[in-house]
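Asks: prediction below, plus the sequence it came from.
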Amino acid sequence: MTTPTISVPPVTQLFADFALSRLDLPESARRAARMTLANGVGVMVGGSRDEAVSRAVAAMTAAGEPTSCAVWGRTERTSMTAAALVGGIAAHVQDFDDTDLRTVIHAAAPIVPAALAVAEAEQASLAEVIDAVAVGVEITLRVGLGLGMTHFARGWHITGTTGRIGAAAAAGRLLGLTPDQMVNALGIAATEAAGLQAAFGTMAKSFHAGKAAYDGVEAALLASFGFTAARDAIEGRRGLAAVMADDAEPAIMVDGLGSTWEIEHNAFKPYACGIVSHPVIDAGVELRDAGVTSQDVDSVRLRTNPVVLQVMGVADPTDGLQSKFSVYHCFAVGLLDGAGGPVQFSDERAVAPEVVALRRLVMIEPDPAVARDECYAHVSGRTSREVHIEHATGSEARPFTEGQLVNKFVQIGEPVLGADRARELVDALIHGDDRPVADLINLAAVTEG
């Protein structure tokens, strides 16, 4: 009996054609791209003083990188690729970026820094950057959707593996690649795909986003000089999809390409930690608002989707980076602080006695019937109370408003730029169009740090 041949669409070629096409974005998709860009710049600037970023800048300086591009939120300048690397680390290091909850991809962290680094070198306009971000995020999310569930389950960090493909598309569009060059850029990026979940809770997690941005820019530059790669690097028999997943469906990656927009599903984090724990923080905040205090609590039972414990299972974090991957810590700061910003995931808060004590009272019950953005919390002790978070704050069902995004941007941008300049910058990103990227870089310029 002859085995039927399964026709696989030429995904890499179709993505290349799409990346260079004249975009006719519906207003909903263009707004999503603007919001994604604004949120991406906000977390880049907000994370620019993190220790991981400073160490990366020092390493790039020691490597003798040239100084053609800005490092947003800092005084240093570096090369186009290194600016993308450092920007990606800054955008992801606080875990305060964006997320597609279906794939758990943080697309802006690699795409926005890559696009901005190339845009500065090419003297592009904001409108051109918005189109590049839309293309890069769209391709990234589509690759993630087509990789299925086993890719993530194997332990790949999907932001790293898929993000460099979208970063190459965004960079290649801004560089004005030819269609053949774009196919090669995507192929080069695909063969560099990497990122292990073992790095979660360390600086190397944010390095995944930074290296994806770096590799995307590098791939586009290499292709622009005639460097070649496999033309079926994504969908081929030994391509990314076949090698990195057991249940990949490349056809899904290009289904509706150019007519339906996955970027519209992109969500923005209200809390600086893994998004699957956001309903847990919401539960803690809601209990606090109802008058429950830590003194009232003898035990806490949280019923969550199983992925929460898989990704956020650090029971006793010892520093801020680890606390971002602790569902126990997320509930504790939600109840104690009524918040989940960068302060709640600092080294100091990770070891605060009252936080440690409350974390140890929390038990997790994984339940596949509970959605990823849902949580049931039951508190026992001096008071007994249960809350149900049907959809987390910032999820697709309860999306960030423009006002909330502006407030978040100002909150994290103020320590670096001051409140007035942070507000002016986010307003330009959301409402500007033909403004040169150089103007935005000037708004983000600092004299120290």
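Replies: Okay, I see it. Residues are numbered from 1 along each chain as shown.

Asks: hey, let's count contacts and neighbours off CA atoms from now on
Replies: OK.

Asks: check contacts around residue 181.
Replies: 220, 223-224, 226, 228 (Cα atoms under 8 Å, 6 or more residues apart in numbering).

Asks: so which of those is the most crowded?
Replies: Within those, neighbour counts (other Cα atoms under 10 Å) peak at residue 220, which reaches 33 neighbours.

Asks: doesn't residue 176 make contact with it?
Replies: No - with contact defined as Cα atoms under 8 Å, residue 220 does not reach residue 176; the gap is 9.6 Å.

Asks: secondary structure element holding residue 133?
Replies: For residue 133, the host element (DSSP states H and E) is helix 126-146.

Asks: ditto for residue 423
Replies: According to DSSP H and E, residue 423 maps onto helix 419-431.

Asks: next one: residue 37
Replies: Following DSSP H and E, one finds residue 37 within helix 27-46.

Asks: residue 299 too?
Replies: Per DSSP H and E, residue 299 falls inside strand 297-304.

Asks: please enumerate residues in contact with stretch 225-238?
Replies: In contact with stretch 225-238 (Cα under 8 Å, 6+ apart) are residues 8-13, 181, 183-188, 190-191, 239-242, 250.

Asks: just give me how far that stretch sits from the chain centre.
Replies: Stretch 225-238 has its C-alpha centroid displaced from the chain centroid by 26 Å (Cα atoms, centre = their mean, to the nearest Å).

Asks: quick one: buried residues of it?
Replies: Of the residues in stretch 225-238, 228-236 count as buried by neighbour count, 16 or more other Cα atoms under 10 Å.

Asks: next, the one to line up against it:
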Amino acid sequence: MLVHLHDGDVAAGVARKLAEAAAHYQTPADSALIQSARLAVLDTVGCMIAGASDEATVGVAALTHAGGGKCTVFGQEWLRSAPDAALINGTAAHALDFDDACTTALGHTSAVLVPALIAVAEAEDLSGAALVDAFIVGVEVQDRLGRLFNPEHYAAGWHSTSTLCAIGAAAGCAHLLGLGADGILAAISNCFSMAGGSKKQIGSEMKPIHAGLAARAGVEAALLARAGISGDEEPLAGDWGMLRQFNANPDAKRVAQVMVDLRMGNALREGVLQMKRFPCCAATHKSLDGVMELLGDQGVDPASVALIETWVPADLAANLRYHHPKNIIEARFSMAYCATRILDTGGLKLSDFTAPALAQFATPENLSKVKMYGLENGDDPMGVPVRTRMTLTSGALIETTVVHTRGSTERPLTSDEVFEKFVDCCVHAGCDAKVAALWGDLLNSLPHATKTQEVMAGLRSA
């Protein structure tokens, strides 16, 4: 049954158009697009491996039925069902906050999409090429929803990873299952009933579980659609539609702009995914890039830095609310801790986020060296340039402004850097570096693999 819409509801038909575009998508000859998807999968699986032993991951794994399916769970001996594997691997992917972020959805795209799609591809014995196609579809849907819902949705306190990214995963999984436009629309609508999560959980163990829950929701929404279950055919529009429920009220102009040139792959080509150089909240990264630039480009002696000041968009600064972090989860959302670790070590690594490191370095003296101020958000908080200034013990002032962070499309990580990050993630998890490199090579073959199962089995047996 359809909810009655107001005449001229600007979002009427948008969900159907997204579903139709997703259904009609075919594998492109664009090797650069496939390369972008491949690197995102490699990067995310590295994050899954690194986060497999995190307390949040172990906790959700304990709730699932070991041996109950055909799907790989990193760090676990037993296979799981597709929904359970997506839940555990999604949590692991986001556990250390080293996974990529979408500049429009303002959520963690690949930590939701990749675990969901790998699980479905393994369970259904599908190819790596089909998985890559579905990833491209999922990114596009997340991007279009992000531009439709934000900045109001994110500013209202919704954790977009739990909402918009879940729905994008549902569309991607439905495409992977070959459901067609009606089935993809059903999956999107079904997932509306599963989506939800607040930024109140930032800095807690529930925050990474949001990614796992979203990945599981994407899988289950698509499987329900395949079973013939469908929700309302206008999930976005109407009084009780997703847009109004999730605090977004776009006008006709914004809707028209969002739906221009609706082709799968545009978002990934335009570079909406921002890979992470540092294992901490994306809201810190332009500031941290600024600290790195001032230390490197101007040859500043870290010992001579008396004060670091940085100006961050208010919606992003609100995520960084732990000036004096009490644990390693809060430390990932502490501008003060992250910036002072760079002063001490010249970089920021996974090893900086351990209980011993926090106890040694999160001192009042160190943390007092950093001050953060809020800026106007504009329509695109992730696109706002960030200014960082150092006051030296001599009284001299030096500063820089970072427009594009490392890992963005304007300043991307190279293929070699992504591969090195993957190996580092595996080594952090206790793997031998040579074995990790073999795993990376195996994952890089995924777009050409006849069976995703075989690639995952190779990772389990290596």
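Replies: Received it, and whenever you're ready, just let me know what you need. Values in this document were obtained by computation on a predicted structure and should not be read as measured data.

Asks: which position in the first structure pairs with residue 287 of the second structure?
Replies: Taking TM-score structural alignment, residue 287 of the second structure has residue 280 as its aligned residue in the first structure.

Asks: give me the element its match is part of.
Replies: Using DSSP H and E, residue 280 of the first structure sits in helix 278-289.

Asks: by contact count, what packs against that helix?
Replies: Counting by 3 or more Cα pairs under 8 Å, 6 or more residues apart in numbering; DSSP states H and E, the packing neighbours recorded for helix 278-289 of the first structure are helix 327-337, strand 375-381, strand 385-389.

Asks: tell me where the stretch 201-350 of the first structure has strands.
Replies: Taking DSSP state E, counting those that start in this stretch as the test, the strands found in the stretch 201-350 of the first structure are 267-268, 297-304.

Asks: out of these, which one sits most buried?
Replies: Burial of the strands of the stretch 201-350 of the first structure is given as mean neighbour count (mean count of other Cα atoms under 10 Å); strand 267-268 ranks first at a mean of 26.

Asks: which one in the first structure is aligned with residue 459 of the second structure?
Replies: Aligned counterpart of residue 459 of the second structure in the first structure: residue 444 (TM-score structural alignment).

Asks: surely its match and residue 75 touch.
Replies: No - Residue 444 of the first structure lies out of contact with residue 75 (Cα under 8 Å); the separation is 10.0 Å.

Asks: these two: which is more packed in?
Replies: Neighbour totals were compared for residue 444 of the first structure and residue 75, and residue 444 leads with 22 against 12 (other Cα under 10 Å).

Asks: any idea how far residue 54 of the first structure is from the more buried one?
Replies: Between residue 444 of the first structure and residue 54 of the first structure the computed distance is 17 Å (Cα to Cα, to the nearest Å).

Asks: quick check: closest non-adjacent residue to the residue nearest to the spatial centre of the second structure.
Replies: A centroid search over the second structure (Cα atoms, centre = their mean) returns residue 108, at 1.8 Å, as the residue closest to the centre. Spatial nearest neighbour of residue 108 of the second structure, chain neighbours left out: residue 101 (4.4 Å); criterion: Cα to Cα, 6 or more residues apart in numbering.

Asks: and the one you found, what pairs with it in the first structure?
Replies: For residue 101 of the second structure, the residue aligned by TM-score structural alignment is residue 99.

Asks: circling back to that earlier point, with the second structure superposed, average distance for the strand holding residue 299 of the first structure?
Replies: Superposing on the second structure and averaging over aligned pairs (mean Cα distance after the TM-score superposition for the first structure), strand 297-304 of the first structure comes out at 2.8 Å.

Asks: tell me which residues in the helix holding residue 280 of the first structure are buried?
Replies: 278-288.

Asks: could you tell me where stretch 132-150 of the first structure falls in the second structure?
Replies: The aligned range for stretch 132-150 of the first structure in the second structure is 134-152, by TM-score structural alignment.

Asks: mind checking how far that stretch is from the chain centre?
Replies: 12 Å.

Asks: now do stretch 317-330 of the second structure
Replies: On the basis of Cα atoms, centre = their mean, stretch 317-330 of the second structure sits 19 Å off its chain's mean C-alpha point.

Asks: matching residues in the first structure for that stretch?
Replies: Mapped onto the first structure using TM-score structural alignment, stretch 317-330 of the second structure covers residues 309-322.

Asks: trace residue 169 of the first structure over to the second structure, please.
Replies: Using TM-score structural alignment, residue 169 of the first structure lines up with residue 171 in the second structure.

Asks: now do the contacts for that match.
Replies: 19, 22, 137-138, 141, 184-185, 187-188, 218, 222.

Asks: swap the cut-off to 10 Å and go again
Replies: Listed by Cα atoms under 10 Å, 6 or more residues apart in numbering, the contact set of residue 171 of the second structure reads 18-19, 22-23, 113, 134-135, 137-142, 165, 177, 179, 181, 183-189, 191, 218-219, 221-222.
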